[in-house]
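Enquirer: Next input, structure requested:
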Amino acid sequence: MTSPTPQAPVRRPTAADGFVVVDKPAGWTSHDVVGRMRRLAGTRKVGHAGTLDPMATGVLVLGIGKATRLLTYVVGADKDYDATIRLGVATTTDDAEGEVASVADPGAVGQVDRAALDAAIADLTGDILQVPTSVSAIKVDGKRAYALVRAGEEVALQARPVTVSRFEVLDVRTATATVPVVDVDVRVTVSSGTYVRALARDLGAALGTGGHLTALRRTRVGGYDLAGARTLEQLEAQADADGTLATLPTADAARAIFPVRELDEAEVRALGYGQWVEPSGRDEVVAALSPSGILVALLEDTRRRGENLAKPVLVLAPAG
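Expert: The predicted structure is shown next:
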């Protein structure tokens, strides 16, 4: 008697183009989440807007299908985080996943008072120059910095301008983690490219204690926050119940990123062919929607042959 032929897993119906906002669990890489979403969405065309470290949790914006083309605009948005910074211990990765690099004298940790903490935080708020953490994905001579560090090489990254528009202390408490430490719960709002781990490192350096991140939760990316996020378990349950993964339609996704311009039918046809239309009158990219509410294109005002016009920088509904 022959063994039965193994059955290939049933492929789910392909989800509609759109966004899915995931509440990423701890221990998962952003790539892990994309892999799970490809199975749930029934397509390989899935991308994310900004990596979260495995230790971190919270908002991870994913694009499905044609909506992946909008992700580049989400990546550059500002972000909110809740974090815990541990003063008294520095690590090789500036977070709890690294090896201990140095331990402060207990006396130095005990001398950290609220006035000194507030002053150091004030110096790290606003427009600052930040040296990215050495285990970042930034490329050095064509290789990722974290790969060079893991190979035992010294990595010296250049400082770059970032904006920390909020750096708020929520709680301060003493603790013991084999050595005396001070844990500081903070809430920050930062520009794209800011490393919260580096803020922890620099705060510890300024206070003479060393510091690293022990917890990080992203609560907002641009117009997307935890209120609209779902866990992987919730997403799977919904897809199982309804047969297809539900997505935030591209038009609704665009409304959370861009100002909206309503088009008439003639403009829809013109943009479908890649033609330019009358200007939107704004200094930023706008989302152009058809009379039926479909996202047709992203537009940007510019001058051509002495005339102000809106050119399509991305067409999502070509003529056909």
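Enquirer: okay, CA-based contacts and neighbour counts for the rest of this
Expert: Noted.
Enquirer: got the end-to-end distance for stretch 118-133?
Expert: Distance between the two ends of stretch 118-133: 23 Å, counting by C-alpha to C-alpha, to the nearest Å.
Enquirer: For that stretch, list every residue counted as buried.
Expert: By 16 or more other C-alpha atoms under 10 Å, the buried positions in stretch 118-133 come out as 120, 121, 124, 125, 130, 131, 132, 133.
Enquirer: Redo those as a markdown table? Include distance to residue 215 and secondary structure.
Expert: Below are the buried residues of stretch 118-133 laid out as a markdown table (distance: C-alpha to C-alpha, whole Å; DSSP: H, G, I helix; E, B strand; the rest coil):
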| residue | distance to residue 215 | secondary structure |
| --- | --- | --- |
| 120 | 20 | helix |
| 121 | 18 | helix |
| 124 | 19 | coil |
| 125 | 20 | coil |
| 130 | 20 | strand |
| 131 | 20 | coil |
| 132 | 18 | coil |
| 133 | 16 | coil |
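Enquirer: need those in a markdown table with distance to residue 292, can you?
Expert: Below are the buried residues of stretch 118-133 laid out as a markdown table (distance: C-alpha to C-alpha, whole Å):
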| residue | distance to residue 292 |
| --- | --- |
| 120 | 53 |
| 121 | 49 |
| 124 | 47 |
| 125 | 44 |
| 130 | 46 |
| 131 | 47 |
| 132 | 45 |
| 133 | 47 |
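Enquirer: Which helix or strand contains residue 109?
Expert: Taking DSSP states H and E as the definition, residue 109 sits inside helix 106-110.
Enquirer: before we go on, could you also do this sequence so I can check it against the first one:
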Amino acid sequence: MPTGGMLLVDKPAGMTSHDVVSRTRKARGTRKVGHAGTLDPMATGLLVVGVDEATRLLTFIVGADKTYTATILLGATTDTDDADGEIVERAPEHAIAGVTEAAISEGIAALTGAISQVPTTVSAIKVNGRRAYDLAREGVEVELQARNVVVSRFEVTARRRETDRIELDVVVDCSSGTYIRALARDLGAALGVGGHLSALRRTRVGPFAVTDAVQLDDLAEAELMSPADVGTIVLGAIEVSTEEALNLRQGKRLAGASARLPATPAAAIDPEGRLIGVVERRGDDVKSVMNLPTAAFV
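Expert: Have a look, this model is predicted:
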């Protein structure tokens, strides 16, 4: 039977996503571990972790929409756009007092929907082959290009005012590649008082929720989601016969089978409930675009 599967992990604050991968490798006794979508050390919440051959499914998860809860602090700008950075500018109290609820609502509305966003400088985006955060730490001025993202929900759930700050608790539904730190930065800039992120938690990645995640201390005993279950949840499934499964693993097309696809791509599941691979429509046919290793079925 195939080995490996998927884990939903609730990452604590103060750890990198790579730290979680390292802990998982040790807990599960394998080097083949990866994750779908980096969380900053400050952030907590859902990290989707693949173990052994299930790591090959991560590419179909990393681009999924996500949900975050966050706290935006208006009134101060930091060099990282979050609370881990150094404060580089504070707004005077009279400017903060002048920020109206209507202005906040208008600023949020302008950052909702299909928007063009310049990623935060301290990010994992590569510039000439190097991570932007590495260049920033070396004092190299990094100029990142704006990218199109979709913020389908940007909702304020609580507001707190003090003389030197305004804090907003928010919920954000967004497309992959959206930087919540940049939303905080841009909202603060639009209001003329600066802003940064003081708390961040990822609660959803595609169909997976943090309420189903395990804690770090439970990594060794946690039950893995099978590759077949993950593929079915993420992509939808096409059931194939034993002969069709063999043909797919050999690179052959399933002639005239495209009408059976629930979507494209889709997960191909054999009669024993195992994930053969991921398939796509090719005209009227179905062709494999990713197969699990044959050894996994021996």
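Enquirer: one step back: the helix holding residue 109 of structure 1 corresponds to what range in structure 2?
Expert: Mapped onto structure 2 using TM-score structural alignment, helix 106-110 of structure 1 spans residues 93-97.
Enquirer: What of stretch 248-264 of structure 1?
Expert: Aligned by TM-score structural alignment, stretch 248-264 of structure 1 falls on residues 225-241 of structure 2.
Enquirer: swap in stretch 136-146 of structure 1?
Expert: Aligning stretch 136-146 of structure 1 against structure 2 (TM-score structural alignment) gives residues 123-133.
Enquirer: For the helix or strand containing residue 47 of structure 2, enumerate the helices and strands it packs against.
Expert: Assigned by DSSP H and E, residue 47 of structure 2 belongs to strand 44-51. Here strand 44-51 of structure 2 touches strand 5-11, strand 33-36, strand 195-205, going by 3 or more C-alpha pairs under 8 Å, 6 or more residues apart in numbering; DSSP states H and E.
Enquirer: And the residue lying farthest from the centre of structure 2, how close does it get to residue 77 of structure 2?
Expert: Of all residues in structure 2, residue 94 has its C-alpha farthest from the mean position, at 38.1 Å, by C-alpha atoms, centre = their mean. Using C-alpha to C-alpha, one obtains 16 Å as the distance from residue 94 of structure 2 to residue 77 of structure 2.
Enquirer: residue ranges for the helices of structure 1, please.
Expert: 30-41, 71-75, 106-110, 114-123, 145-150, 196-207, 232-242, 250-255, 265-272 (DSSP state H).
Enquirer: so how far does the fourth one sit from its counterpart in structure 2?
Expert: In the superposition with structure 2, the average deviation recorded for helix 114-123 of structure 1 is 0.8 Å (mean C-alpha distance after the TM-score superposition for structure 1).
Enquirer: that older thread, just tell me which of the helices and strands packed on strand 44-51 of structure 2 ends up closest to residue 53 of structure 2.
Expert: strand 5-11 (7.2 Å; C-alpha to C-alpha).
Enquirer: That closest one against structure 1, how far on average?
Expert: In the superposition with structure 1, the average deviation recorded for strand 5-11 of structure 2 is 0.3 Å (mean C-alpha distance after the TM-score superposition for structure 1).
Enquirer: hang on, the earlier thing: go through the match of stretch 248-264 of structure 1 and flag the buried ones.
Expert: For stretch 225-241 of structure 2, the neighbour count (16+ other C-alpha under 10 Å) marks 225-232, 234-240 as buried.
Enquirer: swap in stretch 237-248 of structure 1?
Expert: Buried, per 16+ other C-alpha under 10 Å, within stretch 237-248 of structure 1: 239, 244, 245, 246, 247, 248.
Enquirer: Give me the distance between the third one and residue 16 of structure 1.
Expert: Counting by C-alpha to C-alpha, the gap from residue 245 of structure 1 to residue 16 of structure 1 is 8 Å.
Enquirer: cool, and residue 156 of structure 1?
Expert: Distance of residue 156 of structure 1 to residue 16 of structure 1, computed by C-alpha to C-alpha: 44 Å.
Enquirer: out of those two, which sits in the busier spot?
Expert: Of the pair residue 156 of structure 1 and residue 16, residue 16 is the one with more neighbours under other C-alpha atoms under 10 Å, namely 19 against 12.
Enquirer: What's the match for the more buried one in structure 2?
Expert: With TM-score structural alignment as the criterion, residue 16 of structure 1 lines up with residue 3 in structure 2.
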